[in-house]
Every structure is written in structure tokens, then in C-alpha cells.
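Trainee: Next one to model:
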Amino acid sequence: MSEQTFTPSETHPRQAEFSYEVGTRLVDSEGNQTLGRTGTITTPHGTIKTPAFIAVGTKATVKAVTPEQVAQLGAQAVLANAYHLYLQPGADLLDEAGGLGKFMNWEHPTFTDSGGFQVMSLGSGFKKVIDMKSVDNSGPDDAVAPGKERMANVDEDGVWFKSHLDGTRHRFTPEVSMQVQHQIGADIMFAFDELTTLQNSRGYQVESLERTRRWAQRCIDEHFRLTDTRVGKDYQALFGVIQGAQYEDLRRKACRDLSQMPFDGFGIGGALEKENLGTIVGWCAEELPENKPRHLLGISEPDDIFTAIENGADTFDCVSPTRVARNSAFYTSHGRFNLSGQRYKRDFTPLAEGCGCYTCAHYTRAYIHHLYKAKELLSHTLISIHNEYFTVNLVERARLAIEDGTFYQLKEQVLAEYYAGGPDPQNPPAR
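Mentor: Okay, here's the model as predicted:
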């Protein structure tokens, strides 16, 4: 493992415009303090009470849902993607519009992913996911999806990649990612990092981690330069991204290295298997500064949510609530079901009894089933509103449960019901 060669930057005076304050600590059944906590993130466009689920608006929209509806269902912030917005409509256009929030008529806090995930995953032909199958650490280091050609190539300076839209060639470096994200104008940005998969050898993971560390310093330097030159703009916080796959020593090293840099917070990313989620988040939370927020990239399942929270994650995001909605899947306290089933044709109950969302207050399963079967796009909207509300509300309940000391009771109740299996109790199949 190579020696550190960087000189950490000084903090920037405008970093005081962003802050995180720890609230209540999560205490276990024996009275021991855990890594979980509540807190408050303060940005130029408002506060975020944590833990919080951040709705994903990849292309400056939460798919099929208006920004007003996103706010009404309780989301405190949205996360857009620098890779997609860079390709279409262009970061310069968002800058001209006054930034992401003004462009999409969203008055609350915003995040942007650096684009690193999409450059690597789409560039390897894995589309919206990466290969999470663990191997014997022997490689291959050039992991590509079966039948696909590599569309992204990494070097020390950055990444060459082809657009998934039209095949045109583009270049992302840490500096370019910062320039793009400053133009997009989100309250919270992520440093440009190299995403590896579990197919990569340990040797490559070590090499990649060092490259991500060097890129992190370059991101900070460019971020501070842009903060000084883009006079009159709101301060944008920058989070460093923790990689290291499933290796404890690499994850802890990444946390220690990036903690020496003046990041405003941290993202926990990279390849990991679901069963190791809590352990890896815990390693990171033990190493990262107490007074800075931690964002876990890409989770939304109830068991993952509780695991992430109790191990120290403050915020997290995932496209799943709206993605599954477009295939008629809806969440209930008893699990996830598909509205496409014929038995829902005459089901005049809401998607979930007792749900407080707009969809459940006004529409029936029978109506939404009809919309879906008729290929009417309103079905996407109504199910998406419900699924986003379900996820946002679940995390809010977890936050309140930390404050009143009932987190573990809530976790046990929610997970026992959600993963019990069996048919939809509101509409069991006919015998």
C-alpha cells in the first residue's frame, strides 16, 4: 500500500454555512450507546432532520411525481445525478436557470451524486447496478457485463467514457466533476471516486482506493477554487466517498485518509453484499468524525434501513420506490405486492389500510389496477407517491423512535410484519 503523499487543504471560511448537529444517541436494550443517532443538517435551502430518506430525482425529477407532491409526501431533500444532467440537458443550462432547485421548482435541500457510479457501472455494461457477486479475489480486474464492451476506461487523471445516450466520448476528472456539480448547484455534492466491483482483485481494490484518495484531494482543491470564483452563489457542501469493498482494513483506511481532509460530510459507497451492510457501515461510523453527516448510497429496503440507522448512517437514497412502482409493485406493512394481479380488479380498498399518503386517501386498488392495465401513466404517479411516502415515513418513524427510546421495538414489529411472507392480507387469493 503506497504512502500518503498529499497535504490536506485548510478549511474554507464558507464551510460555516453548512453544518451538522448530533441530536439523540440510539441506546440498545442494555443501555449501551450505539453508533445510531438523530441529527440536523443545515443547508442554504433548509434543514434535514436525520435519519432521513432522500428521494432520488436522477434527471431533476422524481420519476412520475411533481416536486410539489414530493414535498407533500414528506421528503426533505432530493438527489439528482451529475452524470445524467451533464449529458442532458447540460450543467451550463442548469447554472443559467439558477441551479437545480430553481430549475425543477424545488425549494428544499438538494444533493448531487458525482456521476462516478454511472460512469463505471454503465461503462461496464451493468446498467443501473454493478456486479455484487463476490469471488476468490483473483480478478478479473476488467470486470464487464456478459456480452458487453467496456465503455469507460480509468487512468490516474480521470475516466474516458462513452455516453449511453448516443455513444459520444466524454472525459470526467475530479476537476470536471466539481465544475459540473457547481454548475448544477446542489446544496450537497459528492467527490468523484472510482467504483470497483466485488469481481475486482484485492490488489486492484488497493490501487483504486489510493486513486480515489488522490482524486478526493483534487476535488477539494477545485471545490474551494470554484467557491472563491463563483461569487454570489450559495455555499455547496462536499462529501468524500468511502470505498474499500468488503475489506475492513481498506474501509477503515479510507475513512482515516478522508477524515484528514476538510470534507463537510461523507458518503459510504462501493460494492458490498447485503449481509455485510451493517458491519461495513459500522466500521465507517467508528472511524469518521462524529460532527459530520454520513450518507449511505443506494438503499431502501426496510431491513437495510434499520440496519443502516443503528450502525450510524444519517441519510440514504435509492431509486427503488419509483422504479418498482412503474411495474405495479406497492409497499405495505405486510410486504410488497404487485397490483397487476387479476384479483385487484374489483378491490375497492386503498393500497394500504391506514396509510396517510395522498394516493391512499383518494384512490382504490381497483382504479390503479385499471390504469396500469390500460397503460395509463397515472398509475406510475399514484403508486410512486405511495411508495415514496411509505419509505420516507418509515425512516421518520425510526427517527422519532430513537428520540423516545422505542427504536428496537419498532424495528422488531416492522420487520416481523414486512417479512412474514404469505398473501396480501387485504386481498388474499381465492381458494
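Trainee: CA only for contacts and neighbour counts going forward, please
Mentor: Will do.
Trainee: now the helices for the stretch 301-431 of the chain?
Mentor: Taking DSSP state H, counting those that start in this stretch to define them, one finds helices in the stretch 301-431 of the chain at 302-310, 320-325, 358-362, 365-373, 378-404, 407-418.
Trainee: how close does residue 111 get to residue 402?
Mentor: 25 Å (C-alpha to C-alpha, to the nearest Å).
Trainee: compare with the first, here's sequence two:
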Amino acid sequence: MTLITFRKDATDGKARTGVLSTPRGDIRTPAFMPVGTAATVKAMLPESVAATGADILLGNTYHLMLRPTAERIDRLGGLHRFMNWDKPILTDSGGFQVMSLAALRKLTEKGVTFKSHIDGSRHEITPERSMEIQKLLGSDIVMCFDECPALPADKTRIAQSMRLSMRWAQRSRDAFGDRPGHALFGIQQGGLEQDLRAESAAALTEIGFDGYAVGGLAVGEGQEAMFGCLDFASDQLPQDKPRYLMGVGKPDDIVGAVARGIDMMDCVLPSRSGRTGQVFTRHGVLNIKNARHQDDPRPIDDACTCPACTKYSRAYLHHVFRSQEMISSMLLTWHNLHYFQQIMDGMRKAIAAGTFTRWQADFHANRAGGDIEQL
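Mentor: Below you'll find the model as predicted:
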């Protein structure tokens, strides 16, 4: 019997709030998972990530299996100890990175062989190997191994890919076995096609998973198409299990996904943007590199309680970014992650209070208003 449980506490329309409980701690949903690709959220200490309000991190199977290797992490006590993070960790299966990063990949019924983007060494991932790697890492939530075709693609190709992923889902389930305290999530595929998504959801439900992901979105199809798919895809998945939208996204993507019944999301955007000077705020997006900030003594957002906003001016943040100082990435990443977690906290409270529609209207209105006037 698994020790991981999901409890829905309230709904408002399709939006849900609740708790995904694990032996390493509770995950409040809707939840945003910062991405710790190579066993670190770039420019952040683990305790700083926790301070932003994150209940769970994502680790990347593809990157960790190549360097430092899952076997080494296992010998050193598992991923939690290795990276000094004692809360839950979800690991992806490696399928998306094989599609997007690996050179000379070869896809067969068995799995995928590819050359490392780091040193050209040859590797193979199968559903069984993906389960083995994620077990060595010791992650709390494991993703089944799937193939993620790039969109756009013709329906025949999408159908073939989805059915292969469903066969791999069964093999992942079989290889995962019985691991109390650890969860296995299935991944729905099918592109933007409602009938293929339904077929995928039915196959996954029959196999039986602890949670279900909507995969194969946020791969270039655009927000309107993604939302159109989520309008039906979420409803096709079991109501009593957590639903995870992989690789999403921008603040308005996240809010729209929650409105369509999604419980969990991850994205590199807040940390990657922090390193490039792009700052997300309740008033929209600003670029700290712009000259308009160089004499501005005001904070990025006077209502934000992160260290970048409470202790530093726009002028200082502009200066350290332009000077390529490391503190720039640290502070801007902290701010972005903090802002994303504030969005999640606001949605959880609004759903619980039955005021999510009004909360969404205020969220969009604030962002549409734009940044504060230049001094």
C-alpha cells in the first residue's frame, strides 16, 4: 500500500485545491515545482528555494544519469542527501530531453538509444532502465517513460507515438513494482487530438497510477491550442488523483491550467529568466537590463517580500546585472521563484474561498496595467 495520498479540499469550477501527502512532507496543490535540472536550482541554495514556498522540486533523469550518474548518487546516499533537499522530489523520465537534446537518437519498441550531448557517449533508456535510474536517485514521485513527439505532427504519427507510450507505460508500471512511500505517475499523450487523448487516458487508467500527467504540451503549439486541449484533457483523467501539466509555464499559462483542473506544474522559466534579467511581477514582465531602471531607487515590486524587493533597488539590480555579477542571478531568480509561489498561494486561497473567478480577473487586470511609471 502506498504511503502517498491525495486529498481534494475544495473546488471552484474545475479548479481544485488540496494536499498531496508523502513521507517527506505535504505538497499543497495547486503546486509549482522549481526545476533542479542537475541536482540544483541554478543560483539558489536549497534553503532559499524552500523559503520561497516550494514544497517539491523536480530533478532531471536524463541529465543526472549522464552526470554524475544515478549509480554515483545512489552510493552517496540518494538525491535528497546529495543536493541537501529534504522535501519531496519528482523526477521526469528522460523522454523529453532525449527528444530535444540528444544527438543521433534511435527509437525502437524496446526504447531509445542516443549519444550524450555532453561527450558523445552512447546510452540507452528503456522503460525498465528509466525506472531503475529513478529508483537509484530515490525520488518520491517517478514518471513513467514515454515518447514526446514535437508538434506540429500529423495525426498518424501522434497516434503511433501515443500507443508506443502506452505500451511503455505498462512496462514502466511492471518495472516500478511495489514501492511504499513512492508514487508512479502515468503520462497522457495524444497531441491536440481529443480522441487520441481519450484513448491514452483510458489506457493509463486501466493500468492504474498514483497520479496522471498531461504530456506533450508546451512544445510549440501556443497557449490557445494548449488551453483548448486542456479543456478536455484534464476531464479525461481520474478525478481522485493529482494531475500534472509538464513543462508549464508562464504565469498566465499556470493560472489558465489551474482553471482547467491541473494540480501540479513545473518550468525552468522563473530561474532561467532570472539569469537573463527578465523579472516577473504582478504588473507583468520587466527587463532589469533596460536603462530606465539605472537611476530608480524603488524596488521591483513594493508589495513583494522577497530579498530582492525588500533590500535592493532597481538601480542596484540593474547595475549588478549589467556588470555580470553573480548576485544578480541569485536575487532575480529568488524574486521570480517567490512570485510564482505567491501565485500558487493566491490561487489556493481563492479556490478554498470560492472566489477564484474574481482572483483571476484581478490577476489579469494587474498584469495588463503594466509596470510602474518611470521616474
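Trainee: After superposition, what is the TM-score?
Mentor: The TM-score (TM-score structural alignment, normalised by the length of the second structure) is 0.96; 372 aligned residues with a C-alpha RMSD of 1.4 Å.
Trainee: Mind putting the helices of the stretch 301-431 of the first structure into a markdown table with distance to residue 336 of the first structure and mean neighbour count?
Mentor: Supplementary listing: those in a markdown table, determined by distance: least, C-alpha to C-alpha, whole Å; neighbours: other C-alpha atoms under 10 Å:
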| stretch | distance to residue 336 of the first structure | mean neighbour count |
| --- | --- | --- |
| helix 302-310 | 11 | 22 |
| helix 320-325 | 10 | 22 |
| helix 358-362 | 15 | 16 |
| helix 365-373 | 14 | 20 |
| helix 378-404 | 10 | 22 |
| helix 407-418 | 8 | 16 |
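Trainee: Just put those in a markdown table and tack on distance to residue 162 of the first structure.
Mentor: Shown next, in a markdown table, are those (distance: least, C-alpha to C-alpha, whole Å):
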| stretch | distance to residue 162 of the first structure |
| --- | --- |
| helix 302-310 | 33 |
| helix 320-325 | 25 |
| helix 358-362 | 40 |
| helix 365-373 | 35 |
| helix 378-404 | 30 |
| helix 407-418 | 41 |
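Trainee: and residue 77 of the first structure, which of those is closest to it?
Mentor: Smallest distance to residue 77 of the first structure across these (C-alpha to C-alpha): 10.5 Å, for helix 378-404.
Trainee: quick one, what contacts the residue most central in space within the second structure?
Mentor: The residue lying closest to the centre of the second structure (C-alpha atoms, centre = their mean) is residue 266, at 1.2 Å. Residue 266 of the second structure makes contact with 32-35, 58, 245-249 under the criterion C-alpha atoms under 8 Å, 6 or more residues apart in numbering.
Trainee: What's the match for it in the first structure?
Mentor: Here residue 266 of the second structure is matched to residue 317 in the first structure, going by TM-score structural alignment.
Trainee: Most neighbours among the contacts of residue 266 of the second structure, which one is it?
Mentor: Neighbour counts for the contacts of residue 266 of the second structure, by other C-alpha atoms under 10 Å, peak at residue 32, which reaches 29 neighbours.
Trainee: my read: it touches residue 342, true?
Mentor: No - contact criterion C-alpha atoms under 8 Å: residue 32 of the second structure and residue 342 do not qualify, at 10.0 Å.
Trainee: one step back: among the helices of the stretch 301-431 of the first structure, which comes closest to residue 171 of the first structure?
Mentor: Nearest to residue 171 of the first structure, of all the helices of the stretch 301-431 of the first structure, is helix 320-325, at 28.8 Å by C-alpha to C-alpha.
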